[in-house]
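Novice: Have a look at this prediction, sequence included:
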Amino acid sequence: MNDIDDAGLRERVADAIRRTAGARALPGASAGPHGVERDALMAELRSLLAECDRGLPDDPLRQAVAARLGALTGSRWADGAAEPDRREAIRLLRGARASRLLAPDAHLDAARDLVALLLGPATHTSFGGPGEDTGAIGLGGFSQLLSVGRPEHLGGAGVIEAIPEIRQLVEEVGDQRGGVPPDVLERLDLMTEVSATLTGGDAQGLAAMAQKLLAGDLGPAGDLGPMSSVIRALAPTMKHFAGLLEADGEALPMSDDGQPAASAPSDEEHAGPTLRSSLASAAAVLSAPDQGGRIDNWRDSLALLTEMERPGTLGRGELAQVAARLGDPEQGANPGDQVLAALGTMGLGIRAGRPEDFQEALRLIRAAVTAAGPDDELAGIVQGMLPGLLTGAMLVGGSLQDREAARALLEEIPLPGEERRDGALSGYPGWTGLVIASQSMRIHLRVTEAVEAGDEGALEELVGDLLDLLDSCDRDDEWAFLPCYELGLVHLALASLTGSVDSLRNAVHYQEQALTAPNVPPMAQSTLDMGWAPLLTLSSYLEPSVERIQDGIRRTRLALEGVPVMADQRARARGAIGLALDAVHGLTGDPAVLDESIRELEYAKDELGPSSRASVAAVHWQLAEAYGRRDREADDLAKAVGYARHSLRTTADEVLLQQGVRHGLQVARTGASRALAAAGWAVRAGLPAAAVACLEEGRALVLGAAAVSATVAERLAERGEHDLAEKWRAGAPAGAAGHDAGAGRPQLLDAVLGGALGTPELPSALRRRALELLRPAEEDEAARRIPDASELAAAVGRAGADALVYLLPGQGGADGSAVLLAPGRPPWTLPLPGLSSSGRAPLDAYLDAAAQHATARRGQQRWEAALDTLCDWAGEAVLTPVLDELALWEKGIAEAALTGTAATEPAPEPVRLTLIACGNLGVVPWQAALLVPPGPVHGRGRPQAGEPDGRAAGVRACELVVLSYAASGREFMRSTGRDRLPADRGQALVCVPGWDLDGAEDEVLALADTYYPDAALYGTLMTRELSPVPPEGTPGEVLDLLGAGDNGCVALVHLACHGVAGPDPATSALELGWPQDTEPEAGRLTVTALLDTPPGRTGEAGGPLVVLSACETDLSTRDHDEALTLTTALAHRLAADVVGSRWTAPDVASAVLMTVFHDRLASGLAPPDALRAAQRWMLAPSGRRDAVRGLTPELSRAADELDLSVPFAWAAFIHQGNPGPAGRTGTTGGQVPARGNGEPRR
C-alpha cells in the first residue's frame, strides 16, 4: 500500500470511527447509531478492518477499528440480546485490548464494554412475560439465570469462567476513577466463591456460603435484583444438601465425566425418591451436566422455591403450569416434586383467591404420600403443611370448619417446654421457621377463641405462652417477628376488654417490634408493611398526632407498589389507609380528609375480587360508615344504606357457608349491630322499606341460614346431583375437624396419611361446592332469602294481626324508632326518643340488676324493683306512642271490656301485634309494659289509687293486646304459614324436675289428670306408680316427639324441666333425661342441636305447640339480634307455637299460670290468646278470677294468698310462632284434649 492509499484509508477509518461515537454495549444506551444506520456502519467497519488487515496489520488504527466494531456489535446485542453478537463483540474487544496498541481512552472504553458483555446473560435477563404480574421473573428468566450459574462446558453462558477476567477489568476501570468501591469487590468475591464451589465440588464451601446467606449477610447479593431472591430461596437447601454430603464424604458426588452430579437415592429411598433427595437435586442443578429435560425439571423446582421465598416471582399462569408439571407423575414427578407442587399450588391459591387450589394441594400431598409409602419424615412434613393449607383455604372462601381442623392439627405441635416430636426433621430447610409459624398460629387460634368468649384470664395466659415462644426463638430467625406480632394482637384484645392503657401501650410496642424486625421473609414483609397505618393510628390513641398517622399512611401506600401476596392485599391496604384517614378526620374535623377517606375506600372496592367475602363485607361496611358519617350530600345516606346492604348480604353468604350453628354464629355476630346502624341511616333518609331490608339482612342470620340449608338437598336432587344431596343431608364431609378416637390423631391427617382410597376433602368443600352449584341458577339468591316490606305487610293481614312492629334502639346520640308494617299500607316509621341511648337508662339499670341479682346482697329485691321500672318505661316510652300511632286504643279497650260497661256481642277481635325487638330490647317483657290509656278504664295493671281525673293508674299491655314475638320478618312469615296440628295427634308431657323444680311433677300430673288423660308421659314421676315406667325423656325422644324422626309429631309437647340461657348456642339448653350408662351431659338439648336437627321425612307443613314451663328458655345472654334462644330455635323449624320464659318464675306462680294456660287452650283459644288469657287471670284480684278446673287445692289456696299480679310472677312467659287466632290457618280450633289410644302418634 502506498502513502496515498494509506492516507485515504486512514481518513476513511477516522470518519467511520467518528460516526460510532456514543456506541456502548449497555442495555438501554441511547447514544450512538441504531438500527439500519448501525448495521450499515458495522458493514463499513468490517470492510475497513479487512483493508487494515491487508495494509496496516500492526497499526494501532487497525485495533481502533476492531474496538469500535466490537462496541457497535455489543450495542446491537444490548438492543436485541442475540448471543452471536455478544460473543463476536467479546472476541473483537479482547483482541483489540490484547494488542496493547489502543489509545488509553479507547483501551478503558473497551474494558467497560467487556465487563457488560461478559456479565451480559446476568444483566440482560428478560423477566416476566405478556400478561404476567409486574415484577415477575418468569420461567424464561429462570432459564437464563440457570444458564448464568452453570459453567460453560456444562451448557452455561460462560459467566462463571469469566469472573477472574471481569475482576481484572473492574479493577482496571476503578483505578482510573480513584479505586473500586468495596461493595463491588465484595460482589466479585462472592461470584468467585460461587464459581469455585460449583466447579470444584467443595461441600464445606457450599455449607459456609449457605450459612452466610441464611444469616442475612448477603453483602453484594443484596443488589443482584431477581437473583437475590433465587439465592435466598436456594440457600437453606444448599446448606442442608452440603451437610448431607459432608456426612457422606466431604465432597459433591461426581458424574462419569468427572463433573458434579445430583445424588442418587440410597437404599432407604429405593421405594421412591423422598423430599430429601428432591430438594438435594434442586440444589445440585447448577453444578450438574445438562441431561435433556432434567434442567427444565430443576428449573421448575428452583422457580417454585423462589416463588415461596418471594411470591410474585412467577406470574400466576406460569406458577400454575410449573405446579402442574411438578405434580404430574407422567412427567417424572416424584413425591418430593409433588410436595413442592402442593406448596406452589397453595401459594397460587392465596394469590388468586381460589379455594379449589387448596383442594388440589391436598390431592398432591395425598398423591405424594401414596407414592412414597411409609415415610416418617414425609409424614412429619405433611403434618407441618396441613395447618397452613387449611388456614389458607379458610381465608380465600372456606369456612370455620377449615380453621377448626387446622386447630386440631396444630394441637399436635408442641409449644416451648413441651416434649418435641420432630427431631428427625429439625435439620430440614425451613423447618425451624415452620415450627415457629405453626406455634404462633396455634396460639393465634386460641387467642381468637378467648376473644370470642371475652375470657380475660385466658388471654393473660396466652401472653405468657407467647413470651416463652419469643424467648425460645433465635431473634435473627426470619420468622421471629411472629410472636411479637401475636403479642401485639393479644394486648390489643386485652385493651379492648379491660380499657387498660398499659395493654394498649404494650400492643403498640410489640406490633412495632414486628413491623421493624430484621430478616423478615419478603412474602411476609409486604403484608407487614400494610400494618403501618393501623399501628400509628393506634398509637395516636396514646399520644394524638396527625403527623404520625400521616406517616403510617405514607408507609402503607408503599405496600401498594409491590406484587400482591394475597388476592385482596391491595384492597386491605387501602382499607387500612381509609381507617387511618378516618382517624385523622376525627382529630381535625377536616371534611376534605373524610372525602379522601371515601375516595380511598372506593378504590379499595374497585380492587376487590370475589375471592374473599370477609374483605368484601369489611370494605363495603367501611364505605357505608363513611357515607353515613358524612351525610353532607343529597345521596350520602342512600349510598350508606346501599353499601351496608351489600356488606350484610355478603356476611349472610358467609354464615350460610358455615357448618353448624356455632360456626354460623361466630361469623354472624357483626351482622346484627351493623343492620341496626344501617336501618338507622335508612330511617334518617326517609326510607322505611330499606330499613326493613337492612334489618332482615342483618339479624337472625343463623336462623335464616338454617332455613336455606334445609332446602339445599332437595334443590340439589332436583338438579340431578343426588350424591351431593345425600352428602349434604349427612352433613359431615370427609376430613372434618376433630380427633378420631381410634386413630388418636386428627381425622384429616389420618385421611391423608392413611391407606384409604381417594382424596380427602377440605372440611368446607362440601358446602362450598353445593352452594356454588346452586348459585348460577339462582342469581337472586340473596334477595330471595329475605321478604320485602310489602310481603311482610301482606303476611300480617293473612295472620289476622294488626301490625308487625320493629323496635330499633337509637345509635350514638340519635333517637330510636319503630318501623311499622300494617296490611294495606306502605311501611312507615315512628320516632321514639325513649329508645335513645340516654332514654334507655331503665333498660341499662335492669340489665345491670339482672347480672347481679343472683349474687349481690338484696339482689332479688333490686332486680324486681328494676323490673317494675323497666315496665313503666316500656309502656310510657314505647308501646303507648306505638298504639297512638296505630290508632288501636279504642279497639283494644273495647275488646278487653275495660270501660266498665257491659261487653258487646259479638266481642270484637283483640288487637294483635308481633314485635321484633332489636338489640338488647329483646330482653324487655313488653307484655308487662304499663300503659296509660287516653280515657278512663278499669285496668288491673298496678294496684294503686286512680288519677284525680278518674283515669286508671294504668293497664298492662297484655290486657289490651295479644302480643307475639319474632326473631325476624323471615321467621314471622315462616310462622304465619305453619299450621297448628289438630289435638287428636296426641300430647306428650315431659317431667325432668332436677333438684329444685319441686312443683314440676304435680304440674304435669295435674295436666294429665284434667286436660290430657291420654297423653304420653316421659321423665321422672316419683309420686305415682305407672306401668310401664315412662321413658326418661331424653333429647332423642323429645326430638322424635317434635317430628325429627320418621313418624311425625304430636300436637302438644309440655316440658317441665330446667332451661339454661348461655352466652352461645352450645350452652343454652334444656336439661332433659339422659340415657342409662351415660353422663348428665347426654341429657342436654341445646340450641345448636335443635337447629342442626334435620327435618323429619314425613314432609308435614304443620307443627306442635311446645310449652317450656320453667327457667330461662327465651333468653340469650349475648347476641340478642341473632335471637338464638331455645324458643326461637323450636319455632324456627320444629313447632308452630312455642311458649318460653325470660327468667325463672316462682314455682307456684309458674304452676298456676301453666294450669290456667292449658285450661284456656282446652276452651279452644289459640296459644297466643291462651297465654294472654292466663296472664290476665294472674292480674285479676283473687275474687274476680274465673274458676279453673285444673288447679289443685294447694294451687288454689296459693293463688288466693299470693300477689300474682306482680310482673315477676307472670310476665316471664312469651309466645313465639303463629300469631293468628284459632282456626286462622286451617286448624280446627285450640288444643282440645285428645281421646285416643294413649300413645302419641309419631
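Specialist: Sure, I can see it. Numbering: from 1, shown residues only.
Novice: From now on I want contacts and neighbour counts done on CA atoms only, so please keep to that.
Specialist: OK.
Novice: what's around the nearest residue to D422 once chain neighbours are set aside, how many residues?
Specialist: What sits nearest to D422 in space, not counting adjacent residues and going by C-alpha to C-alpha, 6 or more residues apart in numbering, is G380, at 7.1 Å. G380 has 15 neighbouring residues, counting by other C-alpha atoms under 10 Å.
Novice: Check P831 too.
Specialist: As a burial measure, P831 scores 19 neighbours (other C-alpha under 10 Å).
Novice: here comes the other one, which I'd like you to weigh against the first:
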Amino acid sequence: MHAKPYDLQALLYEITQAATEGKVDAQDLTRISGLVLDRLGCATADEAWERLYADWKGLPRSTVMSGMRAGQILTILPMLRYHQPVTDQERLGELMREADTHGPGGSWGAMVTAVGSTAGLQQVESPADMEAALARIEQSRVALPPGSPTRDALDAMHAGLRAHLAQLGGGEDDFDSAVEDLARLRDSPVFDLAARLGVDAQLAVFRSHQAVRREDETALAQHIHELESVIAQLTPDHMDRVGMEANLDVARANLEILSARREGRLDRDPSALGSAAPTIDEVRRQIALLPRQGQADRLGEAGISSIARTLLAGDAQGVLEAMRLLQDALDLLEPDDDRWIRNAFTLGTGHCALAGMAGAPRADRARHLDQGISWLKHTLRLSGGPAYPLWNTIGMALASAYRLRGDNQLFNARATCLNHAESRRVGLDAVRAATWSVLLQSGTAHAAETGRRAGEQALDVARWCLADGAYDDAVRALDAGRGLVLHAATVAATVPDMLGALGQTGLADEWRAAGDVVPELGPEAALAARPAGSGPSSRLRRRVLQALAASPYRQRLLDVPTTADICQALRAMGRAALVYLVPGGDGVPGTALIVSADGAAKGLRLPQLTVSARPLADYRAAGAPGRTAGGPPTVTTPQPQGPAPDGGRAALERLCDWAGSAVLEPLVKELPRGWGRAPSVVLVPMAELGVVPWHAAR
C-alpha cells in the first residue's frame, strides 16, 4: 500500500488559513490539529512524526532543501504535540541544526525558532532543553530590528519560556523578570485582540502567583478581578476557558486562606470563594472537545482547582469528584511527565485530607490515608531529589500524613512510634532540601521569601521532634530553618573556588563576572533574565548547582551543623549551652531546647512561652518600640487592635518581666554551671520571639 502523498508547504498554508478563520474554541484547535494527521495520512501523532522524520532523512543533506524541510517539520510539530508528546531530543536536535545551518535564515529562521520553541510551553521539558530553546531564540533575535513584529514574537516566546522554566526549576527572579517582559510586550502589534486577551489572562495568573508568594491580599484581589474580566469576554467553549476558570478558583481559594490566616481564623468561609467553575459534567463536556494533550492539561487544572475549592468548603463528595478528574488526567500522561507528578501529588493530598474530613465516612478514612501516603511516596520518588521545586512541598505533605497516621493508632503504640519516626525522617529531609531552593534564588528579597517559608516548615518539624522527645532531631530541624539565608550567602562566596577545584573554570568565570550588583533592565536587556537585585541570576545558579550537586561538594551545599559541631563551637567559645526558644503551637507547649557543651540535648517545658502571650501581643501592638523582629519569621499572629493604653514604655517593661519569669528564671535553674560561675549561654529565639529584648529580661 502506497503512503498518501503530502506537500508540507501547502499544509502550512492550510494551517495558517485555518488559524485566521478561528483558533479560539476547543473544536477549532481539534480541527486544525486533526488536519495535519489527515494530510499526512496518519492515524496517530507518533506515526506522523516517524513519517516526517524518515522522509526528511531520505533527502540529500546539507542543502537548502533539507534545511527548509527541517524547518517546516519543526513548524508543524506543535500541532502533533496537541495529540501526543514528541520527546525524541536526538532527532529534534538534528532538525534544528539542519534548519539553522542550511535554511534561508533571517525572519524565516526566526519564526521557525519561535514556533518550534512552543514545545517548551506545550510540554514540560528538562531545564537543559529549555535553556537550549532560550539560547536559540537569543541567537535568532540578534539580526531583527527592535520593535519589529517578529522580534516581539520571539521576545514574548522567550518571556513565556523563562516563566515556565522558573516554575519548573524554582527561580523566582527569573519568573518576576519574565512577567515584567511579557507586560512590556502586551501592547505589541504582534498580538491581535484575541491574543492580547490571552496575554492579559496570563499576566493576571502570573501576578496572582507573585501576590500569593508575597502574601499581598490587596494585589491578589486586584489580579482576581483582572482574570474575571478576561473570562467574562470568552465564548462558552473557548479553548482556554476551563484553564482560566481553574486558575481563578485557585486564586480565590488562596485569597481566602491569606485572609483567614491574617484574622487568626482556623475555619474557612466557603461563601467567600465564589467559585468560577461550572459543574463537573460541564467541565468534562468542554474538555472532551480538545485534543488528547489539551484534555490532559485541562483535566489536571480543573482537578487541582476543584480540590482546593472543595477542601476549603469541607465538601467530601466534591473532593472525590475532583480526584476523579485528576485520575483521568493521569491516564493520559506518562509517569515521567512533570504534569503526572503534580497531579499525583494533588491526588495524594486529597486522599490525606479526606482522612481527616468530618464529611468523609469514618470507615473510609484509614483507607484514604493509606492511599494518600502511597501516592505521595511514589510522587516523591519520581520527583528525583531536592533540585525539583516541589520536592520540599511533597516531602512535608508526606511527613504530615505519617504524623496523622501515627496519631490515629490509638491502641498500637508500636505503629504510632514507627509512623512518628518516619514523619520526623521525611520532614527533616524536606527541611534540609529547602536549602536548595534558597541557594537557587538571586537577590536577598527572593532568598528571604523562600527562607521564611522554609523556617515555618522547620518549626513544624521541630515541634514534632520535641513532642517525641527526639531532641537531636529537633536541633537539626531548627538549625536548618534559622540559618538558610546566611548559609546561602556563605556558600555563594565559596562557589568560584569549588568550581575551580572541579575544573569548571568557565562556570567559575561566569559566576565572578555576574558580580554582586545586577543593573536595571531595559527593553534591550530583557533576555538577560536578571531583575534588579544582587548576585548571579537563577538560570546561572541552576547550572552551577547542578555541577556542584554531582560532586563531593554536595554535602557542603545541603548539610547543617550537627549537635557535635555545636558542642565543639560552644567549648571553643567558653559557653555553657546553646538554647533554642521554641514558641508553643500545634499542641506542643513552649520549649527551651538546650544543647550543652558536653553534648547533651534536652527540652525544658515553658507553658507560658507562646507568641500569643499577652505581654508580647501588647508590645507588638504598641509598635515594638526600639526593636525589630529577628529569627525566621512565621505566619503573623493575631494582634490586638491599637496600642496598649499606657504606651510603649509600659508594654516594654511588662514584656521584660514576662521574659524573665516565663523563660529565663526556669531556664537558669536547668543550665549547667561551674563553681562560683553564672552560666554563659547563646539564645536562639525562634519565630516572633526574636522581637523580645532577652538581654533585658528580669
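Specialist: Done, it's in. This one's a predicted model, so the numbers in the text were calculated from it and none came from an experiment.
Novice: quick revisit: would you mind confirming that the residue nearest to D422 of the first structure is in contact with W431?
Specialist: No. Using C-alpha atoms under 8 Å, G380 of the first structure is not in contact with W431; the gap is 10.3 Å.
Novice: Give me the common contacts of the two.
Specialist: When contacts are counted by C-alpha atoms under 8 Å, 6 or more residues apart in numbering, G380 of the first structure and W431 are jointly contacted by L425.
Novice: so the longest strand seen in the first structure corresponds to what in the second structure?
Specialist: With secondary structure taken from DSSP state E, the first structure has its longest strand at strand 1052-1060. Per TM-score structural alignment, strand 1052-1060 of the first structure has no counterpart in the second structure.
Novice: by contact count, what packs against the helix or strand just after that strand?
Specialist: Once the chain leaves strand 1052-1060 of the first structure, the next helix or strand it forms, by DSSP states H and E, is strand 1069-1071. Judged by 3 or more C-alpha pairs under 8 Å, 6 or more residues apart in numbering; DSSP states H and E, strand 1069-1071 of the first structure is in contact with strand 1052-1060, strand 1084-1086.
Novice: what's the closest of these to D15 of the first structure?
Specialist: Distance to D15 of the first structure, taken as C-alpha to C-alpha, is lowest for strand 1084-1086 among those, at 97.6 Å.
Novice: Buried residues, that closest one. List them.
Specialist: By neighbour count with 16 or more other C-alpha atoms under 10 Å, strand 1084-1086 of the first structure contains the buried residues R1084, L1085, T1086.
Novice: on that earlier part again, columns distance to D740 of the first structure on top of the helices and strands packed on strand 1069-1071 of the first structure, output as TSV?
Specialist: Output for those, formatted as TSV (distance: least, C-alpha to C-alpha, whole Å):
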stretch	distance to D740 of the first structure
strand 1052-1060	30
strand 1084-1086	23
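Novice: Nearest to D780 of the first structure among those strands would be which one?
Specialist: Checked against C-alpha to C-alpha, the stretch from those lying closest is strand 1084-1086, at 33.2 Å.
Novice: so the helix or strand following that closest one corresponds to what in the second structure?
Specialist: The helix or strand immediately downstream of strand 1084-1086 of the first structure is helix 1087-1092, counting by DSSP H and E. Using TM-score structural alignment, none of the residues of the second structure align to helix 1087-1092 of the first structure.
Novice: Touching, A495 of the first structure and V508? I think so.
Specialist: No. Judged on C-alpha under 8 Å, A495 of the first structure makes no contact with V508 at a distance of 11.0 Å.
Novice: Of these two, which one has the most company?
Specialist: V508 (26 against 19).
Novice: Surely the more buried one touches G488?
Specialist: Yes. Using C-alpha under 8 Å, V508 of the first structure is in contact with G488, at 6.5 Å.
Novice: And for the spatially closest residue to L286 of the first structure that is not a sequence neighbour, the neighbour number?
Specialist: Nearest non-adjacent residue to L286 of the first structure, counting by C-alpha to C-alpha, 6+ apart: R150, 5.3 Å away. R150 of the first structure has 25 neighbours, counted by other C-alpha under 10 Å.
Novice: max-length helix in the second structure?
Specialist: Looking across the second structure with DSSP state H, the single longest helix is helix 413-440.
Novice: For the helix or strand just after that helix, give the aligned segment of the first structure as residue numbers.
Specialist: As assigned by DSSP H and E, the chain's next helix or strand after helix 413-440 of the second structure is helix 444-467. Counting by TM-score structural alignment, helix 444-467 of the second structure pairs with residues 661-684 of the first structure.
Novice: That stretch vs the second structure, mean deviation?
Specialist: Its matched residues in the second structure lie on average 1.4 Å from stretch 661-684 of the first structure after superposition (mean C-alpha distance after the TM-score superposition for the first structure).
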